[in-house]
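Visitor: please work out how this folds:
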Amino acid sequence: MTDEGVPGAGQRAPLRPTRQRRAITDALAGAEEFQSAQDIHDALRHAGEKVGLATVYRTLQAMADAGEVDVLQAPGGEAAYRRCSASHHHHLVCRECGRTVEISGSSVERWTESVARDNGFSEVSHTIELVGLCADCSR
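Guide: I've put the predicted structure just below:
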């Protein structure tokens, strides 16, 4: 998750709309959970799109750098991607099925600012992901 409210974060020029980027964007738009580059590549291949895995990785990294997708580390350490809302938010992720809920937390923001101020820091950014079991996986 990028800090869109932080100066300089996610503020790059829009990416060029290539055929491959449109295909990757469309694949991300249809998913509610975070997906790995390999998952996206597989979905594109099954849809008949000819996009190389290296192109998927490069495009996802460029989209993350531009603030167009959120990134989190999956349990195995692999990066996972999701298109999210443009406003600053955090994620609640089910460790079993990957279901993801966007959450906003003004109390988290106040706590972050307080900790930074108390320790003499400024221009602090943060990423918070809460991981647990969703209601379906808890059964």
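Visitor: C-alpha only now, for contacts and for neighbours.
Guide: Noted.
Visitor: name the SS class of the nearest residue to residue 126 once chain neighbours are set aside, please.
Guide: Distances taken as Cα to Cα, 6 or more residues apart in numbering put residue 3 closest to residue 126, at 7.0 Å, once the chain neighbours are dropped. Put simply, residue 3 is coil when judged by DSSP: H, G, I helix; E, B strand; the rest coil.
Visitor: quick one, what contacts residue 3?
Guide: Neighbouring residues of residue 3 by Cα atoms under 8 Å, 6 or more residues apart in numbering: 9, 10, 88, 125, 126, 127.
Visitor: part of a helix, is the first one?
Guide: So that's residue 9. No. Looking at residue 9 with three-state DSSP, it is coil, so not inside a helix.
Visitor: that one touches residue 2, doesn't it?
Guide: Yes. Using Cα atoms under 8 Å, residue 9 is in contact with residue 2, at 6.8 Å.
Visitor: please generate a structure for the following sequence too, so the two can be compared:
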Amino acid sequence: MNRAKHDGKHSHPHTGHAEHFCGHAEPLDGPLHGERSTRQRGAIREVMAQEARPMSPPEILDAAKLLVPKLGIATVYRNLKAMVEVGELSPVQLPGNRLYYELAHKAEHHHHHFRCETCERVFDIDGCDDTFSALLPKGFTLSSHDLTLYGVCDACSAKREGKKKR
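Guide: I've put the predicted structure just below:
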């Protein structure tokens, strides 16, 4: 999705109400101006930086619990919301009403996503084939596009191949 032209509005994953988010990016090496630094937020920050791909709140919870064992999903959602509001993370809405989050500096650049049909992880796809205008009917003008690819990631493909060899 071309988030450079994004209007900054998303629906909250539980309430469906529109929320407005700031779109500026900041480095991930510490708390942003006015942000409380907590162990929980630090764990989320570390997980997002280490994975460097869009992640769902349950994925973030599972990975961050290795750093903060008593972390709960409500705390993850609360911190994700705060991190989006200060411009550290950007929400990624994929088809199917599933909300993922990615580092804001990655969202500034036009890119697409790949979602594994086996493990449901999402990966960034850099680059874009700008031939979509050629697909339009005569007289139509393209203003933006969003592309999500679906298939099986390398890790899940390797697992499948391992099972076939047995």
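Visitor: about what we covered before: reformat the contacts of residue 3 of the first structure as CSV; add neighbour count.
Guide: As requested, the contacts of residue 3 of the first structure are exported to CSV (neighbours: other Cα atoms under 10 Å):
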residue, neighbour count
9, 14
10, 18
88, 18
125, 16
126, 12
127, 13
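Visitor: in CSV: those residues, plus distance to residue 97 of the first structure.
Guide: Output for those, formatted as CSV (distance: Cα to Cα, whole Å):
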residue, distance to residue 97 of the first structure
9, 30
10, 28
88, 24
125, 28
126, 25
127, 21
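Visitor: tell me which of those persist in the second structure.
Guide: Retained in the second structure (both residues aligned by TM-score structural alignment, their matches' Cα atoms under 8 Å) from those: residue 88.
Visitor: out of the contacts of residue 3 of the first structure, which comes closest to residue 95 of the first structure?
Guide: Ranked by distance to residue 95 of the first structure (Cα to Cα), the contacts of residue 3 of the first structure are led by residue 127 at 17.4 Å.
Visitor: which ones are touching the counterpart of the closest one in the second structure?
Guide: Under the alignment defined by TM-score structural alignment, residue 127 of the first structure is paired with residue 146 of the second structure. Contact partners of residue 146 of the second structure, counting by Cα under 8 Å, 6+ apart, are 1, 2, 112.
Visitor: same question, residue 100 of the second structure
Guide: 54, 55, 56, 57, 91, 92, 93, 94.
Visitor: mind running it again at 10 Å?
Guide: Taking Cα atoms under 10 Å, 6 or more residues apart in numbering as the criterion, residue 100 of the second structure is in contact with 13, 53-60, 90-94, 121-122.
Visitor: what does it correspond to in the first structure?
Guide: Residue 100 of the second structure maps onto residue 80 in the first structure, by TM-score structural alignment.
Visitor: tell me if I am right that its match is in a strand.
Guide: Yes. Per three-state DSSP, residue 80 of the first structure lies within a strand segment.
Visitor: burial measure for the closest residue to it other than its chain neighbours, as a count.
Guide: Nearest in space to residue 80 of the first structure, with sequence neighbours left out and distances taken as Cα to Cα, 6+ apart, is residue 36 at 4.3 Å. Look at residue 36 of the first structure: counted by other Cα atoms under 10 Å, it has 20 neighbours.
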